[in-house]
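A.B. asks: Model the structure of this input:
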Amino acid sequence: MSSIETRDERLQQAMKLVLLATLPGLLVLFWFYGWGVLINLILSVATALSVEAAVTSLRRQPPQATLTDGSAVVSATLLAIALPPYCPWWLTVTAIGSGLLLGKHLYGGVGRNPFNPAMLGFALAMVMFPQPMTHWPAHGMDLTAAFGQVFNLGTQPDAWVQATALDSLRINKSLTMDELFAGNPAFGRFGGHGMEWVNLAFLAGGLFLLQRRVIGWQAPVGMLASLFVISLLCWNGSGSDSHGSPLFHLLSGATMLGAFFIVTEPVSGAKKPLARLLFGVGAGLLTYLIRTWGGYPDGVAFAVLLMNLCVPTLERFAAARQAQVKP
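C.D. replies: Next up is the predicted model:
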């Protein structure tokens, strides 16, 4: 009984540190996009706790069985970060509800899920509702306008939305990279406007988790290194057919969130060090391939879900390699 309690306490402590590490990224997101970020977060967390409470009640388990371990709040927070600010309230509720039910509780709850619940919810929302999932704001709104946009209170203008830098690059046919950075408001200095600072903030949070040994280095390094290498190999300068520089891919979209907070998920990810490294490498390569030639602007969620399917094979390969090197 004491070992179970100790394990639960370790899980709760790890979840608290993960939530703390997301704070810099959340603050930067709030700075650029305003109240929609906070509304997304509140809606997502409230829905996640409601789903956990309902499932716990149906299974006739004590509330502390799942409500207090922090895993649902972490999944809800990561999904809220990934969703576009000011997306409709029903989209947030649908995404986190389906992610937890189909990605976690369908398999028996925390510790048994083969897929990352947050990324499964995001991917389902992207497939089912592609239009609102691509409506990223060009700027923030005041609190009243934000509530009106999220909850559809009256007629709201669409002039404030714009394509992301990754989406603009994917559909670009004629402009050079220099022209895109100079004339497209979605582009910042090195990556997506605002998102380059968001990515740096999540990098800081990820380094904090590494320093506290909440996560291992293998998966983040594998993902970032493979994304850097393949984008460098496929980079052909600033021409109109360019797929973007390595720095652009590292500082756009959900790169750092994916590297430090998504591929490091301990249940659906790999366990052995070599398997974690290969998991990260595969996630980075797939992210680039989906961004460049796929039908979606950012491929982190789909890359992680595809690599979740590969975890058993990666674990067997890592075990075989470990057996070979033993004397």
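
A.B. asks: When you work out contacts or count neighbours from here on, use the C-alpha atoms and nothing else.
C.D. replies: Noted.

A.B. asks: Strands of this structure, start to end?
C.D. replies: Counting by DSSP state E, the chain has strands at residues 136-137, 161-162.

A.B. asks: Mind putting those strands into a markdown table with distance to Leu169?
C.D. replies: Listed next are the strands of the chain as a markdown table, based on distance: least, C-alpha to C-alpha, whole Å:
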| stretch | distance to Leu169 |
| --- | --- |
| strand 136-137 | 15 |
| strand 161-162 | 13 |
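
A.B. asks: Comparing the ones you listed, which comes out most buried?
C.D. replies: strand 136-137 (a mean of 21; mean count of other C-alpha atoms under 10 Å).

A.B. asks: Quick check: Thr134 vs Gly25, distance?
C.D. replies: 20 Å (C-alpha to C-alpha, to the nearest Å).

A.B. asks: When the two are compared, which one has more neighbours?
C.D. replies: More neighbours surround Gly25 than the other of Thr134 and Gly25, with 23 against 19 (other C-alpha atoms under 10 Å).

A.B. asks: Was I right to think that one contacts Met195?
C.D. replies: No. With contact defined as C-alpha atoms under 8 Å, Gly25 does not count as touching Met195 (9.7 Å).

A.B. asks: Provide a list of residues in contact with the closest residue to Lys271 other than its chain neighbours.
C.D. replies: Spatial nearest neighbour of Lys271, excluding adjacent residues (C-alpha to C-alpha, 6 or more residues apart in numbering): Glu315 at 7.3 Å. By C-alpha atoms under 8 Å, 6 or more residues apart in numbering, the contact set of Glu315 is Ala270, Lys271, Lys272, Ala275.

A.B. asks: do Ala270 as well
C.D. replies: Arg276, Phe279, Val311, Leu314, Glu315.

A.B. asks: who wins for neighbours among these?
C.D. replies: Going by other C-alpha under 10 Å, Phe279 tops the contacts of Ala270 with 30 neighbours.

A.B. asks: Report the separation between that residue and Trp235.
C.D. replies: If you go by C-alpha to C-alpha, the gap between Phe279 and Trp235 works out to 24 Å.

A.B. asks: and what of Glu52?
C.D. replies: Separation of Glu52 from Trp235 (C-alpha to C-alpha): 45 Å.

A.B. asks: more neighbours, these two?
C.D. replies: Glu52 (24 against 16).

A.B. asks: one more to line up against the first:
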Amino acid sequence: MLIADGVDQRLRQAMQRVLLATLPGLLVMLWLYGWGVLLNLLLTVSGALAMEALVLYLRRRPLPPNLGDGSALVSATLLALALPAYCPWWLPLSAAAAAIVLGKHLYGGVGQNPFNPAMLGYALALLCFPQSMTHWPAPHAMDLLGGLQQVFGVADGLHADAWAQATALDSLRINKSLTLDELFAGNPAFGHFGGRGAEWISLGFLAGGLFLLQQRVISWQAPVGMLGSLFVISLLCWNGSGSDSHGSPLFHLLSGASMLGAFFIVTEPVSGPKAAKARLLFGVGVGLLTYLIRTWGGYPDGVAFAVLLMNLAVPGLERLCLSEQEKA
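C.D. replies: Sure, this is the predicted structure:
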């Protein structure tokens, strides 16, 4: 019993530090998108905790300490950060429910999930509701009243075209005629190096990720593998600023969910590998798949699908590293 209490305490402390590390990126998102980020967070957290309590009750598991271990709260927070601000209220709730039920308790609960719960919830929401998942707001485009009307479906004549815009990754993917320099100069979705606003959000999550590394909550292998492979493949495939350009390495590192994925998603300890070399290979695979999906796939940002695909490869990566250790 004392051992279990010690494990629960360490898990709670780790989850608390992860939540603390999301604050820099969260604050930048609040500055850019306003109340929509908080509404997402409120909906995903309440939905995840309610579903967690319901499933624990149905499984006849005690609510404390299971409900307070922090794992559901972290999954809900990461999911809220990945969803578009001001999306319909039912979207965060359904995504959170899918993350908790299908991503976690379907396999036995915390410590037994083969897939990242937050990314599973996000991917299912994207596949089921693609239109709602592509309405990202322009920075500083919505006030609280308009946001509440949009979220709860009571907006009279407030169309998405009036406040939403395509992301930089989406604009680049569908671009056929403009050079990269022209996109950065004339498209409001582009900032200095990456997506407008997204580059500052990425730096916020980078700061949080460095904090987690300093606190030894996460190890360096998966983040370095993901960011390193994403940098290398985008550098090798970069053909300048022509109309057929796929973007510079800096553009890919500072756009979309690259930094969020590198420090908060691929480092999830349960669905990822345990061996150090396997974690490095896992990160490399996520980075490569992210670039391939962004460039030639049907979705502008491929982090969620890349992580889920590499989750399937974890047993093989573990066996590969184990066999190499045995040979050595």
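
A.B. asks: Send over the TM-score of the superposed chains.
C.D. replies: Put the two chains on top of each other and the TM-score (TM-score structural alignment, normalised by the length of the first structure) is 0.98; 325 aligned residues with a C-alpha RMSD of 0.7 Å.

A.B. asks: Looking at the contacts of Ala270 of the first structure, spot the one nearest Pro114 of the first structure.
C.D. replies: Nearest to Pro114 of the first structure among the contacts of Ala270 of the first structure, counting by C-alpha to C-alpha, is Val311 at 8.7 Å.

A.B. asks: what residue of the second structure matches up with that closest one?
C.D. replies: Aligned counterpart of Val311 of the first structure in the second structure: Val314 (TM-score structural alignment).

A.B. asks: and Ala207 of the second structure, what pairs with it in the first structure?
C.D. replies: Looks like Ala207 of the second structure aligns to Ala204 there (TM-score structural alignment).

A.B. asks: what ranges do the helices span in the stretch 151-300 of the first structure?
C.D. replies: 165-171, 177-183, 195-211, 218-233, 246-250, 255-257, 273-293, 300-325 (DSSP state H, counting those that start in this stretch).

A.B. asks: Which one of those helices lies nearest to Leu29 of the first structure?
C.D. replies: helix 195-211 (6.3 Å).

A.B. asks: Flag every buried residue along the closest one.
C.D. replies: Neighbour counts over helix 195-211 of the first structure (16 or more other C-alpha atoms under 10 Å) mark 195-209 as buried.

A.B. asks: before we move on, what about stretch 84-94 of the second structure?
C.D. replies: So stretch 84-94 of the second structure, judged by 16+ other C-alpha under 10 Å, has buried residues Pro84, Ala85, Tyr86, Cys87, Pro88, Trp89, Leu91, Pro92, Leu93, Ser94.

A.B. asks: Next one: the fourth one from Phe184 of the second structure, what distance?
C.D. replies: Taken as C-alpha to C-alpha, the spacing of Cys87 of the second structure relative to Phe184 of the second structure amounts to 27 Å.

A.B. asks: With the third one instead?
C.D. replies: Between Tyr86 of the second structure and Phe184 of the second structure the distance, using C-alpha to C-alpha, works out to 26 Å.

A.B. asks: One more: the fifth one?
C.D. replies: From Pro88 of the second structure across to Phe184 of the second structure, the span is 30 Å (C-alpha to C-alpha).

A.B. asks: Per the alignment, Trp217 of the first structure pairs with which residue of the second structure?
C.D. replies: Checking TM-score structural alignment: Trp217 of the first structure goes with Trp220.

A.B. asks: contacting residues around the closest residue to Leu206 of the second structure other than its chain neighbours?
C.D. replies: Distances taken as C-alpha to C-alpha, 6+ apart put Met259 closest to Leu206 of the second structure, at 5.9 Å, once the chain neighbours are dropped. Residues in contact with Met259 of the second structure, defined by C-alpha under 8 Å, 6+ apart, are Ser202, Leu203, Phe205, Leu206, Leu253.

A.B. asks: Hmm, the fourth one is touching Phe263, no?
C.D. replies: Yes. Judged on C-alpha under 8 Å, Leu206 of the second structure makes contact with Phe263 at a distance of 7.4 Å.

A.B. asks: Sort out which residues of stretch 176-189 of the second structure are buried, please.
C.D. replies: By neighbour count with 16+ other C-alpha under 10 Å, stretch 176-189 of the second structure contains the buried residues Leu178, Thr179, Leu180, Leu183, Phe184, Asn187, Pro188, Ala189.

A.B. asks: for stretch 21-39 of the first structure, same thing?
C.D. replies: Buried residues in stretch 21-39 of the first structure (16+ other C-alpha under 10 Å): 21-22, 24-30, 32-39.

A.B. asks: Specify which member of the buried residues of stretch 176-189 of the second structure is nearest to Asp244 of the second structure.
C.D. replies: For those, the nearest to Asp244 of the second structure is Thr179 (7.6 Å; C-alpha to C-alpha).

A.B. asks: To Asn116 of the first structure, which of the strands of the first structure lies closest?
C.D. replies: Between Asn116 of the first structure and those, the tightest spacing by C-alpha to C-alpha is seen for strand 136-137, at 23.5 Å.

A.B. asks: Quick one: list the elements packing against that closest one.
C.D. replies: strand 161-162 (3 or more C-alpha pairs under 8 Å, 6 or more residues apart in numbering; DSSP states H and E).

A.B. asks: what span of the second structure lines up against the strand it packs on?
C.D. replies: Against the second structure, the aligned range for strand 161-162 of the first structure is residues 164-165 (TM-score structural alignment).

A.B. asks: can you pull the contacts of Gly153 of the second structure?
C.D. replies: Contacts of Gly153 of the second structure (C-alpha under 8 Å, 6+ apart): Pro88.

A.B. asks: do that again at 10 Å, thanks
C.D. replies: Residues near Gly153 of the second structure by C-alpha atoms under 10 Å, 6 or more residues apart in numbering: Cys87, Pro88, Trp89, Gly147.
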